[in-house]
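S.K.: following is a predicted model, sequence given first.
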Amino acid sequence: MSKDDSVDPPPYPGAPVEQPSDSKIPSARGQDYVHAGDSMDVNLGPMWGLAVPAYGRGGSVRGKVELKQDAHAKSVEAKATLGELAGPRPVRFIEAAQMLRAEDGYAFAFPLPACVDINGVQTLLPPSFSTTTYDSTCTIAYMLKIELSRTGLRRHETIRLPVSYFPRSMADQMGRDGIPIPADATGEPLADDESIASIALKPSMANRGAIYLSIPAARAFASGTQIPFLLTLFFPDAPATAKLLSSEGNIRIALRRRTRIGLPDSIVGKDVESVEKTMARAEIREIKSGKEGVLFVSGSIGTGERGHEANWAVPDLCDTQYRITVSVPAPASVVNDVPSWDGEIPVTLVTDGYGQVDDSTPALQMAKLVPKPTAYQISRYAL
């Protein structure tokens, strides 16, 4: 996994953050996430309808501790493990702690930075995540721990709470409905159109023809939308081949999600393990003829559920990527004479369309990718 394309992080405060006033903590108990302990309750504010509290980009893990009458508190401390990747190569992103004061209502706030330093690389703070491959498991967890020290010989109390981080991201431009067919209908890609990205598929054997896939050259596509494409079959010297390859059901275009996990160097001959899933298959809407031996196949492919999918990466450790794959196999009757064609083009998915992002709210649909942490995970991560 490449360490390129690093981004500059905003400064993360080294000193304790300013404690919030009580007025900043929601008081509607029916809508708040409140964990009841033996001697204290922890209020983390709105639940967003999820099993655990969730936060978006630029948010803060913010709440307050409410002591019960018989708490006999000596001190109250809040600790946050703001990101830990647990897997074959574990790493923590940020750890912070605050001593809570009675005059502040035992309130706390831990900012979630936009970027963090992970193994010397500046990286966007990754979302909560969990996946299992054949040989390993990788989890990105965010945890909060509240410790109550009590006077005398009374038993101290510790509450560990998982929280989720689901940052929103935005497409860089408005979507488009389709890819235009070249005016001269020769089949050559629109090389001078910077709004279109094209690739040439690779044949399984030498051939004088060509097949091109063209999609919008957007840097990012919103999940839940359609990506238009144009597949050009260019066989001026063998017109029958173009028709043969474009027969019904022979063109296979799919959007695939690939999650990769970096493995320890001790695993000989294997440094990355990956798991893939087909997210959508293309819908072919129209096939048009150009000049002799040239066919244009147009359609679109979905990008999964709205707000559900997005690229992210922890360099050299774990990432989620998307790509459009194309396969145009030769029919069995001519497999020895006509090549099969394959290709892929990487795409970046984001949670929201152009101009739709509100960073103050988490991308709640991403919660479907993360199971609720088990009691073992909570005790393991929140140290």
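M.R.: Arrived safely. Residues are numbered from 1 along each chain as shown.

S.K.: use CA for all of it now, contacts and neighbours both
M.R.: Will do.

S.K.: residues touching residue 180, list them.
M.R.: Taking CA atoms under 8 Å, 6 or more residues apart in numbering, we find residue 180 in contact with residue 230.

S.K.: that one and residue 194, how far apart?
M.R.: Applying CA to CA, to the nearest Å, the value for residue 180 to residue 194 is 13 Å.

S.K.: neighbours of the nearest residue to residue 329 once chain neighbours are set aside, how many?
M.R.: Closest residue to residue 329 apart from its sequence neighbours, by CA to CA, 6 or more residues apart in numbering: residue 340 at 4.2 Å. Neighbour count for residue 340, taken as other CA atoms under 10 Å: 18.

S.K.: and the comparison structure, right after this:
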Amino acid sequence: MSELVITPPPEYNYDEDLSSPMYSMCAGSSERVIQFEPFKRTGCPDCDWLYFTDHMTINLGSRVWGLHAPSYGLNGKVEGAVKFSGDRSHVEKVIVTLEGLLNTSVSQRGPGSGEYKVPVLSSTVQIYSYADSTVEWTDEHVFSIDLPSEVMVQGVVSQLPPSFAAYYQNSSCEVSYRLRIDMARRGLRRHESKTISILYLPKTRPSEAPLISIPRPSRNLSDSPLCIFERVKTVALEPILPLDAKRLTKSPISTHSQKSVFFSLPSPQCFSSGEPVPFTLSLVFPSDPFLASMYSKNIRIVLLKRVQLWRKGITEPIIRDTTLASAHLRYFNEYSEGVTLLRGSIRAGAEGKESSWCVKGIAETQYILRLMVNPPTHLYGHLPSFKHDEKLQITTDSWGTLERELASTGGTPTPALGLASCLRHVDEI
């Protein structure tokens, strides 16, 4: 039998006096720096946003996002350049104005009917003046106007609302932005103007990572139905009595149903569009076990997109609801006799296409999670129903994606392209 020969590993010499290499913020000769460069104007009609008048050529940069108008994200800058042609002798000045308008319309009988237009943004820069001898007529005149994240609207600070359009029977709501370039001439000579529609599509994100599931409650659910978990909100649903309430209040069932249905959601109620919103529903009827089983068969949970419009001089808003999604109940557990726990989730609309916003007292887009628990049809006059509306905040993007986006775009947030799905094309003037 041959003897196993083991070869020892080679010896390595370690010089303890050898210092660590020097590190520097500057790249060495063998290193390459990857740097984001802003989109440049090429002057190509198929590549750039180009607009023309008799004596102006306006370039708003590259057609990057594939939308029908120039688009900008949160804290974006509306940048461009204007070239003049023709005689300058009668041109007094050229100014560029960025405007935002919130337009609501209500056509119905009664007070408050009509169109209501509210300016939400107005910013102006002058790019040429005849009196300024340092500016050459033949130069390319560049401009840059910031899109603020907050604005003052009728004395109230609000987030600058995104471009938006919603049309209903007898009412509508539209948020639009436009860039206007005006060439003013002296005397009675014709002024020249160009109005360009643009899109403001700010991305929004939750301020903290949302819960992806709700912890399982303890087995003594019947003893403490309002179990409090960290970052979980639990509400007790109030029973809704039928019209024949007198007969119902004499029944012992009405007493047991006062605190019997509980709904739990992650807290805070802020979720990314397109992602599932987890929830639990607890039916606690230990004294009437058959009610838990009966109510569990008649549950409906939907997510509503609610647009609220306030009419001038009227405190009560007009409300328009649209159903976005229905819940899916995945798990059904009977903890004990008369105590049932249901778990499920509901999708927060289409990915990237939903976002909560509000201009107080004028218009608001909300998202309402509506829960309805009903008795069987033949028992409507004898048992209460349960209903609850929970307001959710919906964002366009997920938590934790901002740093990665800023790193890849050089610090400029990109537009929330999904928000453009509700917008219509408006021709420039």
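M.R.: Received, thanks. From a predicted model like this one, the values you see are computed outputs, not experimental measurements.

S.K.: now do the same for the residue nearest to residue 329 of structure 1: its match in structure 2.
M.R.: Applying TM-score structural alignment, one finds that residue 340 of structure 1 aligns to residue 385 in structure 2.

S.K.: surely its match meets residue 371?
M.R.: No: using CA atoms under 8 Å, residue 385 of structure 2 and residue 371 do not qualify as a contacting pair, with a distance of 10.7 Å.

S.K.: quick one: residues contacting residue 206 of structure 1.
M.R.: For residue 206 of structure 1, the contact set (CA under 8 Å, 6+ apart) comprises residue 339.

S.K.: which residue is the nearest non-sequential neighbour of residue 39 of structure 2?
M.R.: residue 62 (6.2 Å).

S.K.: isn't the one you found right next to residue 50, touching?
M.R.: No: the criterion here is CA under 8 Å, and residue 62 of structure 2 misses it with residue 50 at 9.2 Å.

S.K.: show me where the stretch 151-300 of structure 1 has its strands.
M.R.: Ranges of strands in the stretch 151-300 of structure 1, per DSSP state E, counting those that start in this stretch, are 157-165, 196-200, 202-203, 210-216, 221-222, 226-234, 252-262, 272-281, 283-289, 294-302.

S.K.: most packed of these?
M.R.: When the strands of the stretch 151-300 of structure 1 are scored by mean count of other CA atoms under 10 Å, the highest mean neighbour count falls to strand 221-222 (a mean of 28).

S.K.: picking that back up, identify the residues contacting the match of residue 340 of structure 1.
M.R.: By CA under 8 Å, 6+ apart, residue 385 of structure 2 lies in contact with 239, 240, 241, 242, 372, 373, 374, 375.

S.K.: so what does the second one match up with in structure 1?
M.R.: Right, residue 240 of structure 2. Using TM-score structural alignment, residue 240 of structure 2 lines up with residue 204 in structure 1.

S.K.: hmm, that match is touching residue 336, no?
M.R.: No: look at residue 204 of structure 1 against residue 336 with CA under 8 Å: they stay out of range, at 10.4 Å.

S.K.: and for residue 49 of structure 2, nearest residue in space, chain neighbours not counted?
M.R.: Once flanking residues are discounted, residue 49 of structure 2 sits nearest to residue 60: 5.2 Å by CA to CA, 6+ apart.

S.K.: meant to ask about residue 157 of structure 2
M.R.: residue 151 (5.7 Å).

S.K.: so what corresponds to residue 115 of structure 1 in structure 2?
M.R.: Aligned against structure 2 by TM-score structural alignment, residue 115 of structure 1 finds its counterpart in residue 150.

S.K.: and what of residue 85 of structure 1?
M.R.: Per TM-score structural alignment, the equivalent position to residue 85 of structure 1 in structure 2 is residue 102.

S.K.: please identify the helix or strand for that match.
M.R.: Using DSSP states H and E, the element containing residue 102 of structure 2 is strand 91-106.

S.K.: show me what that strand is packed against.
M.R.: strand 114-129, strand 171-185 (3 or more CA pairs under 8 Å, 6 or more residues apart in numbering; DSSP states H and E).

S.K.: relative to strand 192-200, how tilted is it?
M.R.: Comparing the axes of strand 91-106 of structure 2 and strand 192-200 via axes from the mean of the first three to the mean of the last three CA atoms, to 10 degrees yields an angle of 50 degrees.
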